[in-house]
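>>> The amino acid sequence is not available; the structure is as follows:
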């Protein structure tokens, strides 16, 4: 499901205009992104938890040349599904 498809489902089920729904969805994603950028966790009951995971610097191998390369430390967004979401999927 894309962002547009999600908006369309909300438009069909709620009495809200398309532009309002798109602004709300965009705002939600922006706030989640901003919180993660600050290193905060975002927990949504019955859905799951977004958090930031730190990856240590490590040594890797360039697959085309076989040469060893250094991979810098980085951060990545992580999502852990809530029990209710896991049960709904299964």
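Yep, that arrived. Keep in mind that what you see is a predicted model, and the values were worked out from it rather than measured.
>>> drop to CA atoms for contacts and neighbour counts, all remaining ones
OK.
>>> Do a quick rundown of the helices in the chain.
3-13, 18-37, 83-89 (DSSP state H).
>>> could the ones you listed go into TSV alongside distance to residue 76?
Converted to TSV, these look like this (distance: least, CA to CA, whole Å):
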stretch	distance to residue 76
helix 3-13	22
helix 18-37	9
helix 83-89	22
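>>> Counting neighbours, what do you get for the nearest residue to residue 22 once chain neighbours are set aside?
The spatial neighbour of residue 22 that comes closest, neighbours along the chain excluded (CA to CA, 6 or more residues apart in numbering), is residue 7 at 6.2 Å. Close neighbours of residue 7, defined as other CA atoms under 10 Å, add up to 20.
>>> then this one, side by side with the first:
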């Protein structure tokens, strides 16, 4: 089994109220583990675009990305210079 990696997960749901509970329901059967301390962060509320942070194996990511409006981005940790 491949190791889980950290991602920023974009959820786009125009016209819907977005909170952590609704994102948990949306991603519930995918195997994605959400970071309860991060998000949802509004990116563009007019478009219904929010981001959360989570852990996902390659299989969990593939299942989640099959959901319309869900996209994954690498989480790059920034270190102080």
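Sure, I can see it. None of these values were measured; they are calculated from a predicted model.
>>> Can you give me the TM-score here?
Comparison of the two superposed chains (TM-score structural alignment, normalised by the length of structure 2) gives a TM-score of 0.24, and 33 aligned residues with a CA RMSD of 3.9 Å.
>>> picking that back up, does the residue nearest to residue 22 of structure 1 touch residue 19 like I think?
No: between residue 7 of structure 1 and residue 19 there is no contact under CA atoms under 8 Å: 9.3 Å.
>>> Which residue is the nearest non-sequential neighbour of residue 44 of structure 2?
Using CA to CA, 6+ apart, the closest residue to residue 44 of structure 2 is residue 50 (6.8 Å).
>>> Could you check which helix or strand contains that neighbour?
Assigned by DSSP states H and E, residue 50 of structure 2 belongs to strand 49-56.
>>> what angle do the helix or strand that that strand is followed by and strand 49-56 make?
The helix or strand immediately downstream of strand 49-56 of structure 2 is helix 58-65, counting by DSSP H and E. Angle between the axes of helix 58-65 of structure 2 and strand 49-56 is 160 degrees (criterion: axes from the mean of the first three to the mean of the last three CA atoms, to 10 degrees).
>>> If anything else comes up later, I'll come back, but that's it for now.
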